[in-house]
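> With the sequence up front, the predicted model follows.
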Amino acid sequence: MMKGYRGKLPLSIITVTLCGFAFLALLYTERLSFLSSSSFLKSKSCARRTSAVVKAKDETAEKNLENPELDDRFEFDPEECDITRGKWVFNRSIKPLYTDRSCPYVDRQFSCVKNGRLDLDYRHWEWQPDDCYLPKFDPEVALEKLRGKRLVFAGDSLQRSQWESFVCMIEWTIPPQKKSMKRGKIRNVFKAKVLTPLTFEIFGQIPLFAQLDTPVAYKIGLKTWANWIDSTINPNKTRVFFTTMSSIHSKSKDWGREDGLKCFNETKPVMKKKFWGSGSNKDMMSVVAGVINKMKVPVSVLNITQLSEYRIDAHSSIYTETGGRLLNDEEKADPGRHADCIHWCLPGVPDTWNQIFLAHL
């Protein structure tokens, strides 16, 4: 009997593993000014004023401290702000910029409310970093920064959900006569002459192994990507962003729920600081840092893994589709088998990813 290989990946699916991460390319028509190294908190100088003016200014500053988005002294600096350290804060007043009913771009796979989810609290959590202020997503700012440029999302279905989130967050501000949508055919191409998993061949004296440790396999795939970026991308015209792995929550015992069924029926994030479940691989995160630090082309890393780790409540779960159809009642009654704890509801966690992306842009 063939034994399982824990921590191993078939060499033939290295490229599939690579899809667990994704990158964004922003194409410029003119020379790019890269991220500033200025502090995330800037105090602008001012001339001498009377005590009354100073007092009024102090009162205004106090109000602005309560609402940082109104205070132009607060500027996000990715060099100073560790976006991975923070907490999810519940705020009932938060309203998503779109819904899965109002935005035509949301796939049925991510349309949890349309698919029957009644609990809407997952929409009202916002990510607050510990040592800095993360600006709210402003669609007009996003459109202005992208004026005359092209934005490309490359990746798997998780990256597609981020693309849908981004488009939905900005499209409602554009007049109907100035936007259009054209859907093309989805093409899936799969060719296979022979499938020979868990084998290896030797050509000359060089063994070609068909299985590798997961981090090793991922490093090979990521280095191929990095070499292509370095040899193809002109950093004066194109900016590259790399999004780290999205969290998977398939083992409820990771967050202390022994009798749970994956992420099914979870309604709140994990509140334990630095929570890290079995669905994410820290060794692979180290591989990302090691490869990107050696690249010639600057790459902005959007580290969304830790903040996503906490969100056991925001997955599609049983409110999704499979094989092009919604789950039926029998499948919904078996969440241990059918709950999707990989993808996210929209609106939801991918909106925060785009909030971070815009802050880096």
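Received it, and whenever you're ready, just let me know what you need.
> From here on, just use CA atoms for contacts and neighbour counts.
Will do.
> now Glu164: how far from Ser278?
27 Å (C-alpha to C-alpha, to the nearest Å).
> neighbour-wise, which of the two wins?
Per other C-alpha atoms under 10 Å, whichever of Glu164 and Ser278 has more neighbours is Glu164, with 21 against 16.
> element containing the residue nearest to Arg101 when sequence neighbours are not counted, please.
Spatially, and ignoring its direct neighbours in sequence, Arg101 is nearest to Lys114 (7.0 Å; C-alpha to C-alpha, 6 or more residues apart in numbering). Per DSSP states H and E: Lys114 is located in neither a helix nor a strand.
> Put this next to the previous one:
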Amino acid sequence: MPTTSTVTAERRGTDTTEVPTSTWCLLPGSAITWVWRGMGMEWPPAPTPALQLQRKAAAVVGSALKLLLFVILAGLAVRLLAGPAAYLLPPTAAPDEAARLVAAPGRGRTGGGGGTPPSEANDLIFDVTGSGPLTAPDKKEDSPGESCNLFHGEWVPHSSGPAYTNASCRFIESPQNCMTNGRPDTDYLYWRWKPYGCDIPLFDSKKFLDGMRGKHWALIGDSILRNHVQSLLCLVSKVEDATEVYHDSTFKSRRWHFPSHNFTVSLIWAPFLVKAKIFEDDDGVSTADLQLHLDVLETNWTSQWESFDHVVISTGQWFFKTAVYWENGAEIGCHSCQNKNLKEMAPEYSFRKALSAAFRFIVSSPHKPGVFYRTWTPAHFENGEWFSGGTCNRTSPFKPGEAGDRESDNKMWRIEREEFDKAMANKAPNGNADHLKLLDTFELSLLRPDGHPGPYRTYHPYEKGMTAKVQNDCLHWCLPGPIDAWNDIIMQMLAKD
């Protein structure tokens, strides 16, 4: 259970020494005017030639400073208007907001990580392409509307903490149960996502369940979707506990039912969305190359499509794995495969083809549930990868510009947006895409390197000493944690519709 402590803001540089009863003091309301204050009396000194010279010098310095400040502000304004990364700079905070951002949440911080020095303001976190503007026009606080971009903002301190804990929710699986597994710091629990220009209300479990009576939700994709469904179940179970009514032999596809609301949630394992033959165990060890049929969708989700009222669907990191690619029933190439007779192809090719096939099915199907396509989830491995000792020891969110260029992540994210835009532009008969929405969690996820299990994917990994060799998970998310904000946003998007 997270502990609660009080954050005390200190005034830096305050002189606490006792002031003599008689001293020279600055006279309020005048420029460089000193007075003798003592014994209850004060008056300005006689304007000696030296003092007059001092005043003139001060006036010159003041004018120079004003001119310098004007030049800096003018240059910044031009940069904001013309620079490609202008939208990455947060707007000026209101006084009360600025006061909240002075101190970090300050709850039980221990251990490493630290942050990399901020990049220059124009260092791109990611490029902007398609799918509408990524700026938030002026909008009254606390009133999300059409002009507020829910996906562009920052993480701000949230003293109330998470909506649930490891003790109150039984749906958190062990690899994401960071609190039970012994993660010592708890700061990562005390942040909330705040778009620029508006606020997102926290997930309202009762309102959600009442609105979903008799409905069927499906979350389709890879293990990140499994991570996501745990968050949803934890939030909703605050009102009604779910009963598991189905699972496959591997427990990767599952279904839960909320009897009082006749509400069903299905998790469907389809890491590529297209047909795949996978020869990999739960530890990621493969006995043969993946076989991907890029023009054939996985039937375990398409066959159930007509039963769904709402869908969250995504794919991602699996496309970096070694694989053989098939189209029209024939091998066309591979990515890093053992068969050197096959053409080497980039994972971006297979990723685009799979997305294109999935979007084509979604917009052309006669049955049109509400569909949220959730965008790319970046990993935060440092000093290595999953398989080479990579870690994620940070204890606070990135600020805009700190995450680096993320070339590979950006490339996959751009492909998603391009394919999404193509689907939205589909005007063919029965091809209406109004029911398809972009759940663009890329930016808010990118800014949370502190939200992963890291070594705490297993129970007390350092029980035998801090030098123990452990596997870090810098892709999935602790629960509770940043991924809960995805459900806050989904509920706000539902409210808009």
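Structure's in. What do you need? Nothing here was measured: the structure is a model prediction, and the numbers come from that model.
> The residue nearest to Arg101 of the first structure: neighbouring residues, count only.
Neighbours of Lys114 of the first structure using other C-alpha under 10 Å come to 14.
> Which residue in the second structure aligns with it?
Residue pairing (TM-score structural alignment): Lys114 of the first structure is matched to Thr180 of the second structure.
> So that match is in contact with Arg170, correct?
No: Thr180 of the second structure is beyond contact range of Arg170, at 11.8 Å (criterion: C-alpha atoms under 8 Å).
> what sits in contact with each of the two?
Common neighbours of Thr180 of the second structure and Arg170, counting by C-alpha atoms under 8 Å, 6 or more residues apart in numbering, are absent.
> so where is the lengthiest helix in the second structure in the first structure?
Using DSSP state H to define each element, the second structure has its longest helix at helix 49-82. Per TM-score structural alignment, helix 49-82 of the second structure has no counterpart in the first structure.
> Report the next helix or strand after that helix in sequence order.
Once the chain leaves helix 49-82 of the second structure, the following helix or strand, as judged by DSSP H and E, is helix 95-100.
> What is the corresponding segment of the first structure for that following helix?
Counting by TM-score structural alignment, helix 95-100 of the second structure pairs with no residue of the first structure.
> So which bit of the second structure is the lengthiest helix in the first structure matched to?
Using DSSP H, we find that the single longest helix of the first structure is helix 214-232. Under TM-score structural alignment, the alignment places helix 214-232 of the first structure onto residues 347-365 of the second structure.
> right, and the helix or strand after the longest helix of the first structure?
Downstream of helix 214-232 of the first structure (by DSSP H and E), the next one is strand 238-243.
> Surely Phe241 of the first structure is in contact with Asn303?
No: taking contacts as C-alpha under 8 Å, Phe241 of the first structure lies outside contact range of Asn303: 10.2 Å.
> What segments of the second structure are helices?
Using DSSP H, helices in the second structure cover 49-82, 95-100, 205-211, 223-236, 299-302, 347-364, 407-424, 442-446, 484-496.
> Would you indicate which residues of the first one are buried?
Same thing as helix 49-82 of the second structure. Arg55, Leu80 (16 or more other C-alpha atoms under 10 Å).
> which other helices and strands contact that helix?
Here helix 49-82 of the second structure touches no other helix or strand, going by 3 or more C-alpha pairs under 8 Å, 6 or more residues apart in numbering; DSSP states H and E.
> where does Gln164 of the first structure sit relative to Ile94 of the first structure, distance-wise?
Actually, residue 164 of the first structure is Glu. It isn't Gln. On the measure of C-alpha to C-alpha, Glu164 of the first structure and Ile94 of the first structure end up 20 Å apart.
> Need the nearest residue in space to Trp344 of the first structure, chain neighbours excluded.
Per C-alpha to C-alpha, 6+ apart, closest to Trp344 of the first structure is His315, 4.1 Å.
> if I pick the one you found, what's in contact with it?
Cys263, Asp340, Cys341, Ile342, His343, Trp344, Cys345.
> 10 Å instead?
Contact partners of His315 of the first structure, counting by C-alpha atoms under 10 Å, 6 or more residues apart in numbering, are 110, 112, 122, 247-249, 263-264, 266, 339-346, 348-349.
> okay but Met245 of the first structure is in contact with Ala22, surely?
Yes: contact criterion C-alpha atoms under 10 Å: Met245 of the first structure and Ala22 qualify, at 7.8 Å.
> Those two: who's more crowded?
The residue with more neighbours, out of Met245 of the first structure and Ala22, is Met245; 24 against 20, by other C-alpha under 10 Å.
> what's the counterpart of Trp155 of the second structure in the first structure?
Using TM-score structural alignment, Trp155 of the second structure pairs with Trp88 in the first structure.
> swap that for Asp210 of the second structure, please
So, by TM-score structural alignment, Asp210 of the second structure is matched to Glu144.
> and what of Cys474 of the second structure?
So, by TM-score structural alignment, Cys474 of the second structure is matched to Cys341.
> Next, count neighbours for its match.
23.
> wait, what's in contact with it?
Cys341 of the first structure touches 247-251, 262-264, 279, 312-318, 335, counting by C-alpha under 10 Å, 6+ apart.
> re earlier: who are the packing partners of the longest helix of the first structure?
Secondary-structure packing of helix 214-232 of the first structure (3 or more C-alpha pairs under 10 Å, 6 or more residues apart in numbering; DSSP states H and E): strand 8-10, helix 14-18, strand 211-213, helix 282-292.
> between those, which gets nearest to Thr322 of the first structure?
Nearest of these to Thr322 of the first structure, taken as C-alpha to C-alpha: helix 14-18 at 19.7 Å.
> what range in the second structure matches that closest one?
Using TM-score structural alignment, helix 14-18 of the first structure lines up with nothing in the second structure.
> now the angle between strand 238-243 and the helix or strand following that helix, please.
Moving toward the C-terminus from helix 14-18 of the first structure, the next helix or strand (DSSP H and E) is strand 22-27. Counting by axes from the mean of the first three to the mean of the last three C-alpha atoms, to 10 degrees, strand 22-27 of the first structure lies at 160 degrees to strand 238-243.
> residue in the first structure matching Asn166 of the second structure?
Superposed on the first structure with TM-score structural alignment, Asn166 of the second structure falls opposite Asp100.
> Could you check how many residues crowd around that match?
Asp100 of the first structure, neighbours per other C-alpha under 10 Å, totals 21.
> and it, what does it touch?
Here Asp100 of the first structure is in contact with 106-108, 110-115, 165, 168, 345-347 (C-alpha under 10 Å, 6+ apart).
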